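Participant: just need the structure, nothing else, for what follows:
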Amino acid sequence: MTTTENEQDTDTVTTRIVDHFDSRKRGWVKEAIRVLNADATRSADTHVFQFPLPAQWGIDLYIKDESIHPSGSLKHRMARALFLHALCTGWIDSTTHVFEASSGSTAVSEAYFARLLGLPFTAVVPTSTSQEKVDLIKSYGGEVRNPGPDGDIEKEAARLAKESANGHFMDQFTYAERAYDYRDDHNVAATIFRQISEERHPDPKWIVAGAGTGGTGTTIGRHIRFSRRDTRVCIVDPQNSAFFPNWVANEGRPKSQWPPDPSTWIKGSPSHIEGIGRPTVEPSFLPAVVDRMISVPDAASIAAMRLLLDRLRHRAGPSTGTNLWGALRIVAEMLSDGEQGSVVMLMCDQGERYMHNYYDDTWVQQTLELDLTPYTKTLEDFLATGRWNEPPATAVPRAREA
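Facilitator: Just a heads-up that it's a prediction; the model follows:
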């Protein structure tokens, strides 16, 4: 046999080995996608509840309860979308170690899906993350790490992924908006419109959501445009977060029209409301699809979170309180303007994750140094009288609509 023939035989064997490997790899990816789609089929539609408002107001407030997903939060949809995006892009295979930076709920949901696919998972979380969330991540087999001395969870997650043999940094803050499919019939906006289609005001005036990555708000805004609806999107933002001041300063323009030097952007401090709010504007936040933003004081978020438990008997987390404060403020404005219709807000995660902090009066007073009394009074007086009187010393400006 000649040298050339030997080389051809070797090439043929090598090609067969590579083809076999690629076939096994592709087969695993196909099965992984089937598993994720099966999960979506089982849990696509979550319940919608009606918040009790006086019937004579002619305004209905609906709460889309995303806390009942298998992993317990709104982030279940996003985590599944991120895994599907990574699988279809070729970033994940059967040997991948997945890493994420998260304040907790995204990490819980990604740990759920990593276990579903048999993949190792590590979450880098802030030191302030509730112990309940840390325990949930671990219960799904995930590892929990804290950031380095600079407190940057994203930088640490990226470093760990790079140093891992086959690591992948999921990077929710960058990829959430492109992983979500706003044209899909099972995204959160599509299910909202479908589920209230038989109500007396089936086309909501507003949908209210918070911004952590910005992916959910972006998906809702895009779907509204895609489905040619008149519904508007209001993003509520906790105090000190960078989303609200940047949106106001730039009049809701896309980032490409912003000053290119990041040092000119308005920056905030870390949010005290877990799950939403960021010190810098994330790539997944697209301000052009946001019609309005409301900045919500931390004490108002926690007061509203507790009001939800009192009035609806549902225990939710503080980001849901942020949503409820913003939604009721919009209801108050509609009522003052003589406008009728419906408003929809999202319930983000389960309150059981916050029993040792946000539902603990001592923790709120000593750790956050917050007084909930004036905000609780604002909410209770509004529901009793229809008049909205926000505490003047801490009132925040209403962002003009884009």
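Participant: can we go C-alpha only for contacts and neighbour counts from here?
Facilitator: Will do.
Participant: buried ones in stretch 69-87?
Facilitator: Under the neighbour-count criterion of 16 or more other CA atoms under 10 Å, stretch 69-87 has 69, 71-87 buried.
Participant: in which helix or strand does residue 222 reside?
Facilitator: Following DSSP states H and E, one finds residue 222 within helix 215-226.
Participant: can you map out the helices along the stretch 101-250 of the chain?
Facilitator: All helices of the stretch 101-250 of the chain, identified by DSSP state H, counting those that start in this stretch, fall at 105-117, 131-139, 153-163, 172-179, 188-195, 215-226, 243-249.
Participant: pull the distance from the longest one to the chain's centre.
Facilitator: Put plainly, it is helix 105-117. Computed by CA atoms, centre = their mean, to the nearest Å, the chain-centroid distance of helix 105-117 equals 14 Å.
Participant: who touches that helix?
Facilitator: 32, 35-36, 71-73, 75-76, 78-80, 83, 98, 100-101, 120-123, 133, 136-137, 140-142, 275, 349 (CA atoms under 8 Å, 6 or more residues apart in numbering).
Participant: and this one, so I can compare the two:
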Amino acid sequence: MNSWIAQAIQKIEADFNRSSDTHLIPLALPGVPDIHLYLKDESTHPTGSLKHRLARSLFLYGLCNGWIHQQTTIIEASSGSTAVSEAYFARLLGLPFIAVMPNSTSAEKIRAIEFYGGRCHLVADPATIYDVSRQLAAELGGHYMDQFTYAERATDWRGNNNIADTIFRQMALEPHPVPRWIVCGAGTGGTSATFGRYVRYQRLATQVCVVDPENSVFYDSYHSGHTDHHCTGGSGVEGIGRPRVEPSFIASVVDHMIRVPNVASYAAVHFLEEVLGRKCGGSTGTNFYGACLLASDMQRKGESGSIVTLLCDDGNRYLNSYFDPAWLAANGQDIAPWLESYRRFFHHGQWQVPA
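Facilitator: From the prediction side, this is the model:
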């Protein structure tokens, strides 16, 4: 093996060795005491999000496939968090990094990429990030990481300390150690593929629910069975939802899908700040909506059990959007009725979507 590649792999493995697992936070729901909710806090990774796991896997995959070499420029198409994490690993290996992102990406994420030495190439149309990334890779003789294709391939879904494996080990001593549901969003689809494959491989009764924001094609594709759906523009929730069905989205391992109004996601992060004492990103709000819906359904059926979802990243990355009253007003998002819905469900177990 090339000595530089061997050293690069060792650096990534050493970085992993220095990291502890992320916490699994219980969130008691007084209104539905028989349902136990847990949030896997992925914001505590060195780069602050769930995508740290994916970036590590993609770099190892690229190195072991012989695609990444010394001085290779790394290019990625991203809505933000994956690019932040890949910029971190590129700096670790001394490689140039370029993120191709929609120009609507939060300023906080752009600053984080630049902090790690990456460069941001912003485009007006989110649908063009793939072609622009390929073009840049060809022009620079670089490597296009293509998270949307390789996310489900680069992760060892059988175990090896992946996110599913760590969740089930952390749940072992809980009252309901095998969750009734795991809830996650889909950006690449890699996380839902990992969960879906893992629970089947381990022969577990857990079902996987994917929540999809507005203006994203995953929900429609799942229910139609077709993968040729397209839409224009971004989803309104950074990190999840896509204008096309990504190759890493494996619908056959998903048990249920829920479409989530963006206003419900935005209100959820404000509500979570009330009950957790901290800010969470928009995709966490989308997850929480799905968890509430599933908990309400379990309560109606007289079921008890646990639900696990993800706290994907820190809400301080979105101070100028989801947490900015002026931004919400300018985008016509009235979160007040939804906040009341969450409070009513949390305290009294009564779930009702605002009119």
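Participant: now the TM-score, please.
Facilitator: Here the TM-score for the pair of chains, by TM-score structural alignment, normalised by the length of structure 2, is 0.97; 355 aligned residues with a CA RMSD of 1.5 Å.
Participant: nearest to residue 47 of structure 1, of the helices of the stretch 101-250 of structure 1?
Facilitator: helix 188-195 (8.5 Å; CA to CA).
Participant: read off where that closest one ends up in structure 2.
Facilitator: Aligning helix 188-195 of structure 1 against structure 2 (TM-score structural alignment) gives residues 163-170.
Participant: now that stretch on structure 1. Mean distance?
Facilitator: Averaged over the aligned pairs, stretch 163-170 of structure 2 sits 0.3 Å from structure 1 after superposition, using mean CA distance after the TM-score superposition for structure 1.
Participant: buried sites along that stretch?
Facilitator: 163, 164, 165, 166, 167, 170.
Participant: again with stretch 347-367 of structure 1
Facilitator: So, applying 16+ other CA under 10 Å, buried residues of stretch 347-367 of structure 1: 347, 348, 349, 350, 351, 353, 354, 357, 358, 359, 364.
Participant: all strands in the stretch 251-400 of structure 1, in order from the N-terminus.
Facilitator: Secondary structure of the stretch 251-400 of structure 1 (DSSP state E, counting those that start in this stretch): strands located at 292-296, 341-347.
Participant: want to throw those into JSON lines with distance to residue 158 of structure 1?
Facilitator: JSON lines is the format used below for these (distance: least, CA to CA, whole Å):
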{"stretch": "strand 292-296", "distance to residue 158 of structure 1": "31"}
{"stretch": "strand 341-347", "distance to residue 158 of structure 1": "30"}
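Participant: and those strands: which comes nearest residue 216 of structure 1?
Facilitator: strand 341-347 (10.2 Å).
Participant: report the aligned residue range of structure 2 for the closest one.
Facilitator: Across structure 2, the stretch matching strand 341-347 of structure 1 (TM-score structural alignment) is residues 305-311.
Participant: which one is the residue opposite residue 382 of structure 1 in structure 2 once aligned nearest to, not counting chain neighbours?
Facilitator: Using TM-score structural alignment as the criterion, residue 382 of structure 1 maps onto residue 345 of structure 2. Leaving aside its sequence neighbours, residue 345 of structure 2 sits nearest to residue 351 (CA to CA, 6 or more residues apart in numbering; 5.0 Å).
Participant: go ahead and confirm that neighbour touches residue 296.
Facilitator: Yes. Contact criterion CA atoms under 8 Å: residue 351 of structure 2 and residue 296 qualify, at 6.5 Å.
Participant: so these two - more neighbours on which side?
Facilitator: More neighbours surround residue 296 than the other of residue 351 of structure 2 and residue 296, with 21 against 18 (other CA atoms under 10 Å).
Participant: hmm, back to that, please compute how far the match of helix 188-195 of structure 1 lies from its chain's middle.
Facilitator: 16 Å.
Participant: and what of stretch 169-189 of structure 2?
Facilitator: For stretch 169-189 of structure 2, the distance to the chain centre is 14 Å (CA atoms, centre = their mean).
Participant: buried set for it?
Facilitator: 170-171, 177-189.
Participant: same question, stretch 227-236 of structure 1
Facilitator: In stretch 227-236 of structure 1, counting by 16+ other CA under 10 Å, buried: 231, 232, 233, 234, 235, 236.
Participant: how many neighbours does the residue nearest to residue 156 of structure 2 when sequence neighbours are not counted have?
Facilitator: Distances taken as CA to CA, 6+ apart place residue 162 nearest to residue 156 of structure 2, at 6.9 Å, with adjacent residues excluded. Counted with other CA under 10 Å, the neighbours of residue 162 of structure 2 add up to 19.
Participant: I'd assumed residue 154 was in contact with residue 162 of structure 2.
Facilitator: No. Residue 162 of structure 2 sits out of contact with residue 154 when judged by CA under 8 Å, with a separation of 11.1 Å.
Participant: which stretch of structure 2 lines up against stretch 211-219 of structure 1?
Facilitator: With TM-score structural alignment as the criterion, stretch 211-219 of structure 1 aligns to 186-194.
Participant: whoops, I mixed them up, stretch 283-292 of structure 1
Facilitator: Counting by TM-score structural alignment, stretch 283-292 of structure 1 corresponds to residues 247-256.
Participant: sort out which one of the buried residues of stretch 163-170 of structure 2 lies nearest residue 243 of structure 2 for me.
Facilitator: When the buried residues of stretch 163-170 of structure 2 are ranked by distance to residue 243 of structure 2 (CA to CA), residue 163 comes first, at 25.8 Å.
Participant: any idea how far that closest one lies from residue 208 of structure 2?
Facilitator: From residue 163 of structure 2 over to residue 208 of structure 2 the distance is 14 Å, taken as CA to CA, to the nearest Å.
Participant: alright, calling it a day.
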